[in-house]
Structures are given as C-alpha cells and as structure tokens.
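S.K.: Compute the structure for the input listed below.
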Amino acid sequence: MRSTLRTGMTLCVTFLLFLAFNLVWIGKLPDIRWDLSQQKIHTLSPPVYPLLATLESPVDMYYFNSNNDPKRSYAVKRYGKRIEDLLKEYEKKARGMINLHVIEPAPYSEDAYKARLSGLDENTGFLGLISTSPGHGVRRIGSFSLEREPLLEYEISHLLYKLQHPERPVVGLLSGLSMDESAGRLLQAVRREFELVALEPNAALIPEHIKTLMVVQPRMLPERTLYGIEQFVLRGGRLMMFIDPLSEQRSTAFPANSRLDEVLAAWGIQMPTDKLVVDSLYTPWETPDMPNRVRLNLPRQAMNLNDISTWNLNRVTVSSSGALVQLNKSRTTFTPILQSSEQSVLLEANQSPRATKSDSLIEEASSRERRHVIAARIEGPSYSVFSDGIKGLPPGLQTAAQIHVVVIADTDMLTDKVSDAAPDGNALFVLNTLDNLSAPDMLVAIRPRATQDMPTVLEGMREVARQAYRSKASELERRLQRTEQEWQRLSPWTTTLGTQAVETNTQLQALNKERLRLPMELNTLQREAYAQVRRLELAITLVAVFAMPLTLCLIAWVVFLGERRRRLQAGGIIH
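M.R.: As a prediction, the model looks like this:
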C-alpha cells in the first residue's frame, strides 16, 4: 500500500513539474528550427528578406484552407500545411508588418461566402490567399496549385510586392513587323498590365527609363537599332525577344539584318534561319487527312513548369517556329521554357511541311528522341559584337557580367489568328514573362525550389524500366499513331445530330482492330518492363505497414518471456 502511494505521489509531482515548465519556461526558450530538407524549402530565401524590409504599411494576409474537404487528396493536404508554415515564416520575419489569419471555412459558412466573394477557387476546397494593406487595395492568389509548388515562395513574394507597388511597369516595344492589325488583341492585353511604349524601328538608343524591352523580329530592324538593343542588354536591361525563321506577318521596310546571328552567338545561342520545327505529336489536325504541320499546340508536358513564364498556363500555340540551340563554348545559362516533343524534326523552311516526305523524316527522328527548344531563358556573362561602335555612334559597353534575356523562336504566336487557338495561353505566356522581367532584382532572384528527394534505388530502377519500355515501345507507338491517322482519314470527320449508319468498310474494321490491339500490347509491355519495380514497391509497402506492429509484438514477447522467467526464478527460490 505504501509503495503504491509513493508511486502515485511521484507521478503527480512529475506531472506538476512538467506543467510548470511548459507554462513558465517554454516561452523563454529560444525559437530554434532546423531545416533538414535538401532544397531548404522550409526556410525563406535570402532575397525575401530585403523584400520584407521594403514593406511600407502593415499587411493582413487571410489564408483560406479547407483542410477537411472530402475531395482533397493527402498530397494537397500536405501542401496546404507547407503553405501555412511558410506564411508563418513570412509573418515572423516581417517583424510585425504582416498579420496572418488562418481560416478553415466550413461549408456554407460566412467564411466560405467571403472566400467565394473574393474570387477564390473552391473546386477542391478553398486553398487561396487574400492580402490587404491600407491604401494599397487587395490582392489575391485564387488557388495554390500543387504543380506550382516549386514557385510557392515566388507567388507569395510577388503578391506582397504587387500589393505595395500597384503601378504598371514600363515596357518598351521594338518591332520589325507590322503588329497593330495582326496582333491587336495581344497588344491590348499587354497595355492593360503595362505601360507600353512603342519605340521607333530605327532607334539607336533605348531610353534610360525603360528597364524592360520587348523586341519582335529584330532581323528586320536596322543595324543601329540592333546595336541599341545589345547595349540595352549589356547595361542590365531585361529583354524578351521573338525571332522567327519564317514569319507569317508583314515586315517593315528595312532589309534583313545579318548581324543578329552574331548578337545571338554573344549570348551563347543560335537559331538556324532555314529550319522549322515539325512535331507529329503536337500538330493539330484541321481536316481528317491534312494536319497543319506548321502549327504546334504545346501542352504542359512541353513546358518548364519551374519557370515563371509558364505560370498558370495549360497550352501555348506556335506556328512555323524555329529551334534554339546552345553553343558548345557558351558561358551563359541556357534554360528551356518551351520544347517540342521527342517526335519532332527540323525541316527546311522552303520545303512544304505538308509534304509526304516529312512523315518519314518525323518517324526517323522519333527513334532519336530529341526535343527542340522553342523558347529559352538566357542568363550569364556576355560581350559586345560592336566593339568599334557603329557609324555615328562611339563604342559602348564591351562586356556584362550578367544578362537577362528570354528568346522565343516564333513571332506568329503573337498574332490573333494563332493565339485564338489557345485562349489566354499565348497572351498569358507573354504577360508572365514581361512581369517577371520587369520585377525588381530581389524578386527575380527568388528561384524555384523543387521538393524532390535524393535519388533512391527505387527511382533508379524506375528510370531503367522507363528506358527499357521506351526502347521497345517506340515502334508500337509509331504504328498506333499511323493507324489513328489512317482511321481519321477514312472515317467521317464530323457527325450531325441524329442516327447514322454503321460503317462496315473492311479497311476501317481492320484499322479498328489495330486500334484495340496496339494499346493492349503497349500495356502488356509496360507491365513487363515495370514488373520488378512493382515487386519492390510491394515489398516496401509491406515492410512499412507491418514493420512497426511486428517490432512491438517482438518487444512485448521478449518482455513477457523475461517477466515469466523472473517469476519462475522467484518461485524456485521460495520453494
């Protein structure tokens, strides 16, 4: 009895000491956090700190997270928690300039009504942010997307900057093409977001107040203008340039300028002027037997999702585009933004891309699995190709330690005719890029941070299986594609409302059998290639599920045996 009382008193005293420690001392301990992730995704990037220091007035941030929504996956729930942790880090480092309000809106509640009224997306439950600041209005992120997780820090920082600086950035426009009629809608969208300043095509100097420049088909601009563009880039200006081997728009009266290739080489890239990208996978079909070879509908798989230019994009359409290539001895960083698929090839610009010969070339290129870069971001050191200046102007800057250029090997994507094929896609791509280029250095310096883990044995096996599958599946995929094209050519392209007779054409029946058989063969091939990977995944799952229960059972069994032996020994001593 006395032993039981002593044990109870000990437990009570221990509990009281623990409670007193938490109430009195826990608040006085230093707030120490260790970020052990590979990309330091739980720690703010160094460029964020000067951004927070520039906050002029307090900011209220309302984070809406429907964490208990039944439509939400575990991955999105995890992402929602990471967003909350990162926002708390912003609040902490802002030293009182940010007030974070975490709201979990219940269905049909007042909070849900406010979130809906503010324009937040609720397709899979609310996961958005609203920020307000006295005298600066309201800004929002309608929905955080798991696909944009590497850009999370940039999204939040961009919102804070735009909230404090709502004025439109100045963007200069230099065009070697007549864009007013052909690209009127896109230019109108740019003018809504930026103060667009149209410069004379023969301008030799870019005004100092212009920090961001949009140039279209500089090959049709005079040499003095090309010199001005180069000097603008060397002095730290940001450039978005559209070049095209075969533009469908009407050019200006100036003759073609051959020195553009030298400027591109100084930036570490080149674009063949006589080559077009033709892609059988991304080619839209206008009629059953006539694909539009010169036009490419680039889906998200063709985009660099870690680049700001592809923010919220689903599709970009280009037409008669060229290909950008990084030079071997280039010192600049070449980051692809838009690429063709592996089923693409470069054709001569003067060759009809609708010719039958292109099909055989594409099939041959598909076996090489090479993608062609249509848009890229160029950063790094550069030099001037006009070392002696030009006539009437003295030599300018000769070198630069860091340039910021985005080059797109297509000009027709700006036209209303092409951009209408991707509503909001082409315009949003241009707006995203200009917005990023016109942002301050501290915002541009915030780089995407992927959340990928270190490579594992399982990932290595997946890569080996993928390569094995691709090596065997390429021919089947090409046969399936040819079958689909032939089937579309022979079958009715459009159907009218009502009933139709069933087509009993023998060739169509054979094609239908092929359309069913080839996907089944591909599926079987995929199962065989990934069989070893799936066995290992199953083994890992079983270990993860049963390891802890079995360990606890083993410990309990050892404790039981030890206790049983102790009792037996005690009984033997008594007897």
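S.K.: C-alpha only now, for contacts and for neighbours.
M.R.: OK.
S.K.: Wasn't residue 173 part of a strand?
M.R.: Yes. Membership of residue 173 in a strand is supported by DSSP: H, G, I helix; E, B strand; the rest coil.
S.K.: wait, doesn't it sit right on residue 195?
M.R.: No. Between residue 173 and residue 195 there is no contact under C-alpha atoms under 8 Å: 10.3 Å.
S.K.: Give me the more crowded residue out of the two.
M.R.: Remark: of residue 173 and residue 195, residue 173 carries more neighbours, 17 against 14, as counted by other C-alpha atoms under 10 Å.
S.K.: Also this sequence, please, to line up against the first:
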Amino acid sequence: MLQKQRTLATGVWLVLTIAAFVAVNVLSGALFRNARVDLTAEGLYTLSDSTQHVLDNLAEPISLRLFFSEQLSRDIPQVRDYERRVRELLEQYVASSDGLIELERIDPVPFSDQEDLAVVYDLQGVPVSSAGERLYFGLVATNSTDDTERIPFFEREREAFLEYDLTRIVYDLANPRRVKVGLVTSLPVAGGLPTEESAPTDYVPPWAIHGQLLQLFDVENLGPEPTEIGDDIDILMVVHPKTPKPDVLYLIDQFVMSGRGAIFFVDPFSEIEFSYIDPQQRRIYIPYSNLSELFQPWGFELAPGEVVGDRLAARKVSIGGGQVVDYILWLALLNPSFSNDDVITANLERLFMHSSGWLRPTEENPAPGFASLVRATPQSMSVERFRIQVRPDPTQLLADFVADTETRVLAARVTGTLPSAFPDGPPGTDDAAEETEPVQADHRASTEAGHLVIVADSDVLADNVWVATREFFGRTSAVPTADNGSFVINALESLAGGGELIGLRSRGSSVRPFTVVQDLEREAETRYRETERALQGQLQETENKLRELQGTVAQEAEEGAPILTAEQRETIAEFREQIVTIRKRLRDVQYDLRSDIDALSARLEALNSYVMPVLVVIAALIVPLVRRRRRQSR
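M.R.: The predicted model follows:
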C-alpha cells in the first residue's frame, strides 16, 4: 500500500513538473518574446543608444512592410536565416517605439497582387526558376504624409550595416527637412568628366561617398569656382580646390565668417587626380591643392610639399614576383590614431588614406581651437613629394624609413574665434578706390563661432581606397572596407549640429583585425628584411659575375681558344654553388619571416584543443565535490 502511494506521488510530481515546465516556456515565450542576451563584443544584436534616441523622438507613426517570398525561399537556407535576422531586428524596433512603428510581413507569391505591389515599390526580384518566378526580400517604409523609403533587397554583404540602414530610413521619415551641403570640387565626386581634356568615353560615375551623402543630405554641386554661395547652404564641403581665384576665396571666407560649418579636403599629392592625368604630363604635373591664403590667417597650415609615411599603419602591397611589402604612404589607421573625445572619430575602427599630408598650427598666430581628429602613429616620418612624382618605389621607401618625434595631424577640427582672411574687404579694389570707398556693409571681419574640419587628403574620398564593389544579379553595390564614409558623414552631421546617427554608423563592421598577428608580422619583417636585401644584393652580384664570365668564355671560343680552362670551370662551379647557397639562405629568411606567426597559431591551437578541454574536465570534477561537501555539512 505504501509502495503504491509512493508510486502515485512520484507520478503526480512528474506530471506537475512537466506541466510547470510547459507553462514556464509558454509564459516566457509570451512575456519575454523580445528578450535576449547579446554576447558579441560590439553588441551587434542589441539596438544601439543612437537608434533608441531616434525611436524615443518619433512624433508620428511609421509603417514598415517586409516583403519576403516564404515559399520560394524554402530551399535557400542562407536567405531564410538572414530573413529571420532582419525580422527579429525589425521586431525590436517595433517593441522600442512605444507603438509608433508597425510591422507588416508580406509574402509576394508569384503572379499575385502582393507581387504587383512589390513591383510598384520597385523592389528587386531575384529570378529563382525558369518559369519566371522571382524571390523578393526587401523593405518599404512610409510615414503619415506618404513619404517613402525602401531597401530593394537585403544583401547579406551589408549585414554589418543592417541597423544603420534601418535607422537611417526611420530617421529620414521622421525628419523630412534635410541639411543642405554645398559641394565645391575640382574632382568628379558627383560624376562627370575628370578633366577638361577628357573624352566622353572617360566619364566617371558618381563616387560612393556622393551616394551616401544623398541619403542623408541635400547636396548642391557648386562647381570648382562658384560665383555665389546661397544663404540656404548649411554646410560647405570643399574638395581638392585647384588654385581658386581671389573671388572664390572670398566667398569661402565669408561663408565661414557667417558661423556656418565647413569641411576642407586638401592634398599635397592627390593620387586620384594623378590617375586622371595624361601619362605624358605626369612627369611635370603636381596634383596638389592648398588653401594657404585662408588657412594661415585662420591659424593653421598644410605642411608644404610633404606626404606622411607611417611604418605601423602601412598597408601591404604586392610588388610582383610574389613579394608583398609595407607601403608606408598607404595608411590603414586604427583606433589609437583617432580622438576618443570627439564624436566624429570616437567610434571609428579603421580609416584608409593614400599619400596624405599633415596639418599644424602656424607659429605666428596659432588657432586656439585647433584639435586633432586623426593623427599618424609615433612611427611616422615626412617624405618629400618629389619621391612619388614619377613612380614610387615601396621597397626603397621602406628601406629609407626613419621615424622621428613629430606629431603629424592628418585631420583636425578648428573652432572658436577666427579672423577674416580679407580684413580690408572684398578683393579686387585698387588703392585709389580704397581711399574713397568704405568696406562693404555686409562684410564680416571675424566670427566667434568658427567651426571647421580639415582633412589633409583627398584620396580618402575615392572609391578605390575604401570601397569594394559587389555584383548581385546585375545590380552593383558598394561595400565599405573602412570607415571613410562614416568619418565624412559624422563630420558633416557634427558641423550641422546633429549627430543622431554618429554612434550607430560604425557599429556594423564585423571585421576584426588580428592586431597581435599584424604586430608580429611587422616585427618579423623589420628583423629579416635587411638580411633579405643583403642576400638579394649578393645574389644579383654573383649572377652578374657568372654572366660576365660566361660571356668572356663565349667570346674566346669564337676566337679559337679552348672552350673552358680548368680555372674558368672551377670559377663557374664556385659561382653556381654560391648562387645555390644564397638562394637557400633566402628561402630560410622567408621561412623565418613566418615563424613567429606559425608559433602563435600553434599556441592558439594548443589552447583551444588541449587547455580548454582540460579546464572543463577539472571544473566537472570539482563542482560535484563542492556540492557533496555542502550536503555533508548540512
């Protein structure tokens, strides 16, 4: 009887346990549907503070329509996985918007009204069958005034920028009035012919940075030498100005004196402009830009005729023959080079620059509000511009590298009081006129609200420096490989007094450089490169001697002498033996170049394969012992 009661009690307890387990799962699924733990280093699966700030400031409802072909994607698991990622993130937007964002999921079945709606919204359909069926995976967002934003197709390559793309859409719909940027440039940033002599076939499409600007700002192209800058221009963006006329300089000066923000991209050697020049003119043409007539009165300057070489930030380039070297003029700058106290650069991860110059305050009247945004590493030096005028030699530049103690600022912010570079008024008046005509009434002699950003590189904007293009079913998309675009947009939003998206834009990159491995590579390369150059010199010298001796033997043979004397045979054999020995030593040096990296890989593999399992086993043995002792102590 007692046994039956125990069995019954056990059964009841088991049933109640299962019921409680099911109830807890059902309730948790209902109550904590959007709860999750994000263990990624950068919180990639958690809404950022910037996104939450945008959602908290919504004043009108926004409707989101997610178009996804449920049936057609059944056999494409990678697309379904990414759709789940997008949908879950959109659900977080809905949950965090206090009811102002609604999400509708639409399945555009082939040849249905839903598919017709996707076509009306110009979403991209990817063909998946010979019957003409198309898979859709896009987003359409609208506000209360029927303004529309869309993502034609969610591409997996842009997963790192997913939150930015979504938040930008919400922000644009919530803030229809955009800041207006006036673009002054001699480069085809907005597309066009690169030079006046270019043929129509040389047309350059708009740069990727221009497309990003259009997503957030109204951009008006003012040309290389504008005749006026309208009062509706909020920010002035001056890119690689080529010896502007005094009237243009005065317009820029007075714009700055009005207290509106301006960003300047000047360059001691613009590689992108140099690529547009006729090869026959490259020996005498210097692709530089500077605004010293404005910068020096404002209290800073671009170091004339100097580009920055940086050993630690150098990007690797191939020089042929399977050799890869650090090119000290192509910089991949990481976080230590950025100002962590400025919203423009605080969240950047990497910035690519080519043949950049550097900025410094003037000695006579240094700008009091001059602050570094981006600087070279302590392992940097100045390189005279003439060394890269014709054909730069990365190997020789690396061999000649000697770091100094100079702090080189590659990009800076200047704020505060600035005097006009034209204290006597507009240019072009002669002395007689100055005696009889007063300075124009609307002339501004200074400003207390100066707000400038200066970048000593124009290549930082060029596509070939920071953008990789991807083809997706006939549609070309630009995928950033660095934060150059984020840097420019951050700067413009800061100059405009905004910044809601600054903390968000650089969150997305999932690429994490192996800095320890990179440091080991640089150390090993520095250690062995000198030995390798010496051996290559010996090899070249020995091969030259062998060819010279063989040529002498051939000439003597034509004159009737014996083909080879014993001494010549012995010398040739020695040279060949030396060549074999030197080549073996070269192989050993090149092997040693990777030894530290391989040793690090072996240590990491040992840590993952042996140490961690041992720790788990030890923990598994210790935990039961601790529990047993606790039970015994009770």
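S.K.: Scan the first structure for its longest helix.
M.R.: helix 531-574 (DSSP state H).
S.K.: by contact count, what packs against that one?
M.R.: helix 457-490 (3 or more C-alpha pairs under 8 Å, 6 or more residues apart in numbering; DSSP states H and E).
S.K.: now the angle from the longest helix of the first structure to helix 457-490?
M.R.: Interaxial angle of helix 531-574 of the first structure relative to helix 457-490 (axes from the mean of the first three to the mean of the last three C-alpha atoms, to 10 degrees): 150 degrees.
S.K.: ranges for the strands of the stretch 1-150 of the first structure?
M.R.: Ranges of strands in the stretch 1-150 of the first structure, per DSSP state E, counting those that start in this stretch, are 59-65, 98-103, 127-133, 137-141.
S.K.: Distance to residue 572 of the first structure and mean neighbour count for those - can I get that in TSV?
M.R.: Formatted as TSV, the strands of the stretch 1-150 of the first structure follow (distance: least, C-alpha to C-alpha, whole Å; neighbours: other C-alpha atoms under 10 Å):
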stretch	distance to residue 572 of the first structure	mean neighbour count
strand 59-65	65	22
strand 98-103	65	18
strand 127-133	68	22
strand 137-141	75	17
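S.K.: Tabulate those (CSV), appending distance to residue 151 of the first structure.
M.R.: Formatted as CSV, these follow (distance: least, C-alpha to C-alpha, whole Å):
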stretch, distance to residue 151 of the first structure
strand 59-65, 17
strand 98-103, 20
strand 127-133, 15
strand 137-141, 13
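S.K.: between those, which gets nearest to residue 556 of the first structure?
M.R.: Nearest of the strands of the stretch 1-150 of the first structure to residue 556 of the first structure, taken as C-alpha to C-alpha: strand 59-65 at 41.8 Å.
S.K.: and that closest one, what does it pack onto?
M.R.: Checking 3+ C-alpha pairs under 8 Å, 6+ apart, strand 59-65 of the first structure ends up next to strand 98-103, strand 127-133.
S.K.: Need those in TSV (columns: distance to residue 551 of the first structure).
M.R.: Shown next, in TSV, are those (distance: least, C-alpha to C-alpha, whole Å):
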stretch	distance to residue 551 of the first structure
strand 98-103	39
strand 127-133	39
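S.K.: Nearest to residue 560 of the first structure among the ones you listed would be which one?
M.R.: Closest to residue 560 of the first structure of those is strand 98-103 (C-alpha to C-alpha; 48.4 Å).
S.K.: re earlier: can you check which of the helices and strands packed on strand 59-65 of the first structure gets nearest to residue 53 of the first structure?
M.R.: Per C-alpha to C-alpha, nearest to residue 53 of the first structure of these: strand 98-103, 11.2 Å.
S.K.: got the angle between that closest one and strand 59-65?
M.R.: Going by the same axes, to 10 degrees, strand 98-103 of the first structure makes 20 degrees with strand 59-65.
S.K.: what's the average distance of strand 98-103 of the first structure to the second structure?
M.R.: Taken over the aligned residues, the distance from strand 98-103 of the first structure to the second structure averages 6.3 Å (mean C-alpha distance after the TM-score superposition for the first structure).
S.K.: mind listing what residue 67 of the second structure touches?
M.R.: Residue 67 of the second structure sits next to 105, 106, 107, 108, 118, 136, 137, 138, 139, 140 when contact means C-alpha atoms under 8 Å, 6 or more residues apart in numbering.
S.K.: From residue 68 of the second structure, how far off is the first one?
M.R.: Put plainly, it is residue 105 of the second structure. Using C-alpha to C-alpha, to the nearest Å, residue 105 of the second structure is found at 7 Å from residue 68 of the second structure.
S.K.: Helices of the stretch 51-200 of the second structure, start to end?
M.R.: With helices called from DSSP state H, counting those that start in this stretch, the stretch 51-200 of the second structure shows them at 77-95, 113-120, 162-174.
S.K.: Strands along the stretch 301-450 of the first structure, start to end?
M.R.: With DSSP E, counting those that start in this stretch as the criterion, the stretch 301-450 of the first structure has strands at 315-319, 325-326, 333-339, 344-348, 373-383, 399-408.
S.K.: elements contacting the second one?
M.R.: With contacts defined as 3+ C-alpha pairs under 8 Å, 6+ apart, strand 325-326 of the first structure has these neighbours: strand 269-270.
S.K.: follow-up on the earlier one: in CSV, list the helices of the stretch 51-200 of the second structure along with distance to residue 289 of the second structure and mean neighbour count.
M.R.: Shown next, in CSV, are the helices of the stretch 51-200 of the second structure (distance: least, C-alpha to C-alpha, whole Å; neighbours: other C-alpha under 10 Å):
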stretch, distance to residue 289 of the second structure, mean neighbour count
helix 77-95, 44, 16
helix 113-120, 47, 15
helix 162-174, 34, 21
